[in-house]
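>>> pasted the sequence and its predicted model underneath.
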Amino acid sequence: MDANKKILILGVGNILLTDEGFGVRAVEYLQANYTWPVRIRLLDGGTQGLMLMPEIQDCDLLVVLDVVLAGEAPGTVYLLKGEDLRKSLSFRDSMHQTDLLDTLITCELAGHKPDALVIGMEPFDCRTMGVELTPQAQARLPEFCRKTMDELARRGISPATEPA
């Protein structure tokens, strides 16, 4: 990947609904455990929808960390691109203001749509009110983040420093 390309790693989801906040928690983990070059920005996107347009339009590659409802066993990790993006909770009709696929379409209409992919996990529980992940999702967070780092490395993207 071009060393000048801007990359946005966006954690999305509602942190008030247990595992629905998994993407946000994954970004927090990546921020806490790695040092990132200036061209790579990590952001808690929460449930902001269209309000994320300026950040999305300012990147060349959008990597969304989210929960995915695709019918596999809880804890299954997915890599989604193209039409499969709708399997991500944030790319389908959700509690968010608008889904992220609509936001990407709006970005394209406004002049810039980045390449996008979702790295997500099938949740254990995303309906129960609670600010903590389920114990099962919490236990999988480090492994999920390692898989995220592996996928980024395949694309020539790596942090400045890795954890000890």
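Perfect, I can see it now.

>>> going by C-alpha atoms from here, please, whenever you check contacts or count neighbours.
OK.

>>> who are the neighbours in contact with Met129?
If a contact means CA atoms under 8 Å, 6 or more residues apart in numbering, then Met129 has 16-18 as its contacts.

>>> out of these, who's nearest Gln48?
Among the contacts of Met129, Leu16 lies closest to Gln48 (CA to CA), at 14.1 Å.

>>> the residue nearest to the closest one when sequence neighbours are not counted: what's it in contact with?
Leaving out its chain neighbours, the residue that sits closest to Leu16 by CA to CA, 6 or more residues apart in numbering is Val131, at 4.7 Å. Listed by CA under 8 Å, 6+ apart, the contact partners of Val131 are 15-18.

>>> show me what contacts the most centrally placed residue in the chain?
Here the mean C-alpha position of the chain is nearest to the C-alpha of Leu65 (CA atoms, centre = their mean), at a distance of 1.7 Å. Residues in contact with Leu65 (CA under 8 Å, 6+ apart) are 9-12, 22-24, 26-27, 118-120.

>>> one more: Ile105?
Contacts of Ile105 by CA under 8 Å, 6+ apart are Lys113.

>>> A further structure is provided below for comparison with the first:
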Amino acid sequence: MPEYLEKETLILGCGNILLADDGFGFAVVQRLNKLKETNSKLDSENVGIIDAGTGASHFILSLIDEESKVKKVIIVDIIDYGLSPGELTKLYPEDLPNIPKYHIDAHDMPLAGMLNDIHDKYGIEIVVIGCQYKHMSAPDICLELSDEVTASVDKAAEMVLEELEK
């Protein structure tokens, strides 16, 4: 069993750092890793902070079963919910559209089916901290987040810490 399945809480930062605001999940993971030094809520014994990139979340989540110790999964990613750029929201399994498709990413929420299954089968709490993107550069490469999304990184990290208290 992978080490991260021995954790009680998994924080998955999703996205592609090459596509502008899609690097939001990675930026939040970087922020949380810096906070680990001074914040006991991010205790590495109980909390796994993972840069899940563009597809690792599917593989990580597909390994969760009744033997895993995971009780909560927090996914951080950009979303397209028609909000103001940089606006943050929390989504729960019942909020996620169930879109069947093979390519896995949290922008269209095709992970919803898998997240709902994990929640329903194993009683694992699921929270998505989504940030409305302003700019997705695909197919062009852009390594910078928009100002609005950059301004939301610290607040998203705070939202993750709040979830760890629950």
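Perfect, thanks for sending it. Not measured: the values here are computed from a predicted model.

>>> among the contacts of Leu65 of structure 1, which are in helices?
22-24, 26-27 (DSSP state H).

>>> closest one of those to Lys5 of structure 1?
Among those, Val27 lies closest to Lys5 of structure 1 (CA to CA), at 19.7 Å.

>>> my guess is the closest one meets Gly46, correct?
No: Val27 of structure 1 lies out of contact with Gly46 (CA atoms under 8 Å); the separation is 10.7 Å.

>>> neighbour count winner among the two?
Using other CA atoms under 10 Å as the criterion, Val27 of structure 1 and Gly46 rank with Val27 on top: 23 against 19.

>>> alignment lookup: the more buried one to structure 2.
Val27 of structure 1 maps onto Val29 in structure 2 when the alignment is built from TM-score structural alignment.

>>> distance of that match relative to Asp80 of structure 2?
The gap separating Val29 of structure 2 from Asp80 of structure 2 is 20 Å, by CA to CA, to the nearest Å.

>>> likewise for Glu8 of structure 2?
29 Å.

>>> same thing with Asp21 of structure 2?
11 Å.

>>> quick check: neighbours shared by the two?
Tyr133.

>>> same drill for these two, tell me which one is more crowded.
Asp21 (32 against 16).

>>> residue in structure 2 matching Glu83 of structure 1?
Checking TM-score structural alignment: Glu83 of structure 1 goes with Glu94.

>>> and that match, how many residues sit next to it?
11.

>>> and the gap between the nearest residue to Asp21 of structure 2 once chain neighbours are set aside and Leu32 of structure 2?
Closest residue to Asp21 of structure 2 apart from its sequence neighbours, by CA to CA, 6+ apart: Leu145 at 4.6 Å. Distance of Leu145 of structure 2 to Leu32 of structure 2, given as CA to CA: 17 Å.

>>> do Gly48 of structure 2 as well
Counting by CA to CA, the gap from Gly48 of structure 2 to Leu32 of structure 2 is 11 Å.

>>> next: Ile129 of structure 2.
14 Å.

>>> check Gly15 of structure 2 too.
16 Å.

>>> between those two, point out the one with more neighbours.
Shown here are Gly15 of structure 2 and Leu32; by other CA under 10 Å, Gly15 has more neighbours (28 against 22).
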